[in-house]
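A.B. asks: no sequence for this one, just the structure:
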């Protein structure tokens, strides 16, 4: 017995439309029930669990059905196909679906389902088609899906799934049509098991947070026609083994960190008609054969070190080796005499400097050997004068270990505006914080780090120990003041309303990410900041972000080897950081690491674009800033974003406003995905390298401006 009313316009889109399904529970011979592509609204009645046990097909897709999928659907033990896609179902996927042992096709895509993918789906051993895309599903893919050995199509894209992709999924050799995991929050590398997909036609892993090099086993996917890896953090070169993937027609590796030369074997892929290698770090000469003959079929923009003999690619023209040799020989003729002369001059200046220094009184330096000799001191009297006696009028901030004053420092007849951080040495840990900050700042230089000018380690006029650091003054205060300006009767600094545009916030975030990248990856000894938050990001007159306050900073070599007594003394302070921004693992006794800074940056990023502090009163129990944003993606970005980001421009008509809002929404969605990936509670699910974060934010900015 069949009941089929699909492709009509039945239903009002309201409650009660599906009440007739309860009457069908008396149809004990019912095998096919199809109500797809109508206008049915309301909820699915609980009575569907009492439909005929002989029912093989139930299709209610493409309607306006909402509410939860009734528990008890597992009673329909003969079901072979269940189609509920393109509705507005909410809640979790019922775990008793695992009882449907005869199910071959399960489609619940394009709904509003949340929660985890039930592990009970492992029991659906006859499943060949699983479509859960376009929901709000989270958590990891259950490894038990690897037991569904008949799966040919697996669609999990456009969800909030995270963690690493289980190797068991890549071992599903039955996957022959398509695997789509794109637009999620997956991390980790692409495992070598991907080579088991010898029969797979389409593989979509785009717009996740995957990293590492592509495994050579990828060459085993000989049937692959479509490979989309764009929008991840993959690096390294395209493996030579991919030369065997000759059936490919659509290859997209854009928006990653791939490098090396573009391999010439791509010229031999005869049916390749779409090749996107844009926004990577490829270098050298772009090949000219095969797909490269058709400029409209390829994209290589955003690779600054590429050149091409073909003009239509709009790349710099490649220089011949002969030209380079001539230029080199000519350059050598000019450079060698110059280098020789400069060397002699340098030696002479060195002797003169040595003589001059030995005859001059040395300036007093820091007595403690831990502070080195690169930061010269200034006297207590000088700072007293510079700050007008540390007057309240010049007080611009107060922190855990002291106060910050605005001052004017007269040095060599030049007046310089400065910020003087005076340490409260009565506070436990303040002296150690002073030493840590001196040690961290003395040898580092970056445009997004606050610049230390001088310091004072002396005694005041009452004989008390006095310690202070003098920084370059930042005209626009801290990011905290801009994100959360005073309200009510409180006055704004200089009476200037503090509002940051989306682009200004993004530029500040990029600057902070670049500063952390420098500290983590480019300092001789890697430095972990340990206390990243809006009040520790200072803004200059151009609103460029500068990371400040290194009082809790840790040197990684000292963390791992425990050679420094001072750093081990500081560790009890350093691991605390600030509530809401400190990584969860620090509270469980884990050692300081770069991962902790990545977490703090993720929280900072989410705060910058939602306007909500992680310590806001709305967050309690299981709801925190991370989950608040995560639950809103992808469809409710406008609801959680900071309101000023969507304010209408002065001379903007409704059409322009609509286009701008759509563009802002796309940009914010990308930013929030980065923030979520950085602030994952588990270290294993978190983005590993801040360099990848900086690259992705650069891309988001360029896309927004483009």
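C.D. replies: Thanks, I have the structure now. Keep in mind that this is a model prediction, so the values were computed, not measured. Numbers count the residues shown, from 1 in each chain.
A.B. asks: rest of the way, CA atoms for contacts and neighbours
C.D. replies: Noted.
A.B. asks: Could you give the number of residues near residue 32?
C.D. replies: 18 (other CA atoms under 10 Å).
A.B. asks: Below is structure B, check it against A:
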């Protein structure tokens, strides 16, 4: 073959290699252009959604922070319901911080930091924040949050005339959802986070009765890993944090916060859900606690169970045979017993004796799956 023939073959080979590369490059460039436009649009929409609202806006949407719009009050803030006119009546919750109270400003900053860094389906979502001055020149700080219309876990457990009774299945699902949040905060948040104030009044239900954890005013990020295998904060606690009845005993003695503290609070919540007894019940006095109340009763659960759950276990099962009914009752009781034992383990006095959140989550998921397969599907 002549010199010109060899040049033609080389040219064909080069084109065979170069043309596909050029085509791929062009397609990739078009993709990047579209992606850039999409990302830009999303960033614009996000900034629009999260734009800072003025004091005037928040006052207008809550009818000048009317007491008729107040839906809750806590240590550091008052929560109002309201709506932005341009949002076609969609409701929001506005948490106004009590800045005259010591620690309220830190609580606002803690919630902003926490809610900026975390995202989970069972967390109350923040819409925007407002830090400004009111018309009188007083400092004003507020958060606009997703409006949760179906009350708190405390409401459902203790105001049954309004909210009805929670079924065992619902309580088990709540236990799983809350454990899922703690697993996310402790294991997947970077850096890990401790909620520090887990209690039924901070577990809130949306329109679909999905349980969400809120109020991160006491939350803290953890920055070091302790030799015992758990994350700990670099500074000690000065005085109790959170609700006195739900905080672990070591916090009251000035210990550093840790993931084990949330585990303790989770155990107390579990036992309150199943017994219907608040840790502050008048029954508990002189060292007799909810933990002791449950511990003394097990493995017999009849005397300590929430009466609504007792009635649910007995139920009306006329379509079943006696042996089927007894078998179902036993399976239900076993699910409750397993959860109460988990509550006891989580609320052990010594932090080293409490399980980690991964093991807790695995166990409550197993209880839920067993309940659904053996108790619900057989009804």
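C.D. replies: On my side now, so go ahead. No experiment lies behind these values; they were computed from the predicted model shown.
A.B. asks: List the residues that contact residue 231 of structure 2.
C.D. replies: Going by CA atoms under 8 Å, 6 or more residues apart in numbering, residue 231 of structure 2 touches 192, 222, 223, 224, 225, 258, 259.
A.B. asks: err, residue 348 of structure 1, not the other one
C.D. replies: Per CA under 8 Å, 6+ apart, neighbours of residue 348 of structure 1: none.
A.B. asks: and it, how far is that from residue 341 of structure 1?
C.D. replies: 11 Å (CA to CA, to the nearest Å).
A.B. asks: can I assume residue 270 of structure 2 is in contact with residue 339?
C.D. replies: Yes: under the criterion of CA atoms under 8 Å, residue 270 of structure 2 makes contact with residue 339 at 7.2 Å.
A.B. asks: Show me which of those two is the more surrounded one.
C.D. replies: Between residue 270 of structure 2 and residue 339, counting by other CA under 10 Å, residue 270 is the more crowded of the two (26 against 22).
A.B. asks: which residue lines up with the more buried one in structure 1?
C.D. replies: Aligned against structure 1 by TM-score structural alignment, residue 270 of structure 2 finds its counterpart in residue 605.
A.B. asks: measure its match to residue 653 of structure 1 for me?
C.D. replies: Counting by CA to CA - residue 605 of structure 1 and residue 653 of structure 1 are separated by 31 Å.
A.B. asks: Next: residue 618 of structure 1.
C.D. replies: From residue 618 of structure 1 over to residue 653 of structure 1 (counting by CA to CA), the distance is 36 Å.
A.B. asks: Neighbour count for the two, which is higher?
C.D. replies: A side-by-side neighbour count of residue 618 of structure 1 and residue 653, using other CA under 10 Å, places residue 618 first with 13 against 10.
A.B. asks: and whatever helix or strand the match of residue 270 of structure 2 lives in, how far from structure 2 on average?
C.D. replies: Assigned by DSSP states H and E, residue 605 of structure 1 falls within helix 594-610. Mean deviation of helix 594-610 of structure 1 relative to structure 2 after superposition (mean CA distance after the TM-score superposition for structure 1): 0.5 Å.
A.B. asks: on that earlier part again, could you dump the contacts of residue 231 of structure 2 to JSON lines with neighbour count?
C.D. replies: Listed next are these as JSON lines, based on neighbours: other CA atoms under 10 Å:
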{"residue": "192", "neighbour count": "21"}
{"residue": "222", "neighbour count": "22"}
{"residue": "223", "neighbour count": "14"}
{"residue": "224", "neighbour count": "13"}
{"residue": "225", "neighbour count": "13"}
{"residue": "258", "neighbour count": "25"}
{"residue": "259", "neighbour count": "25"}
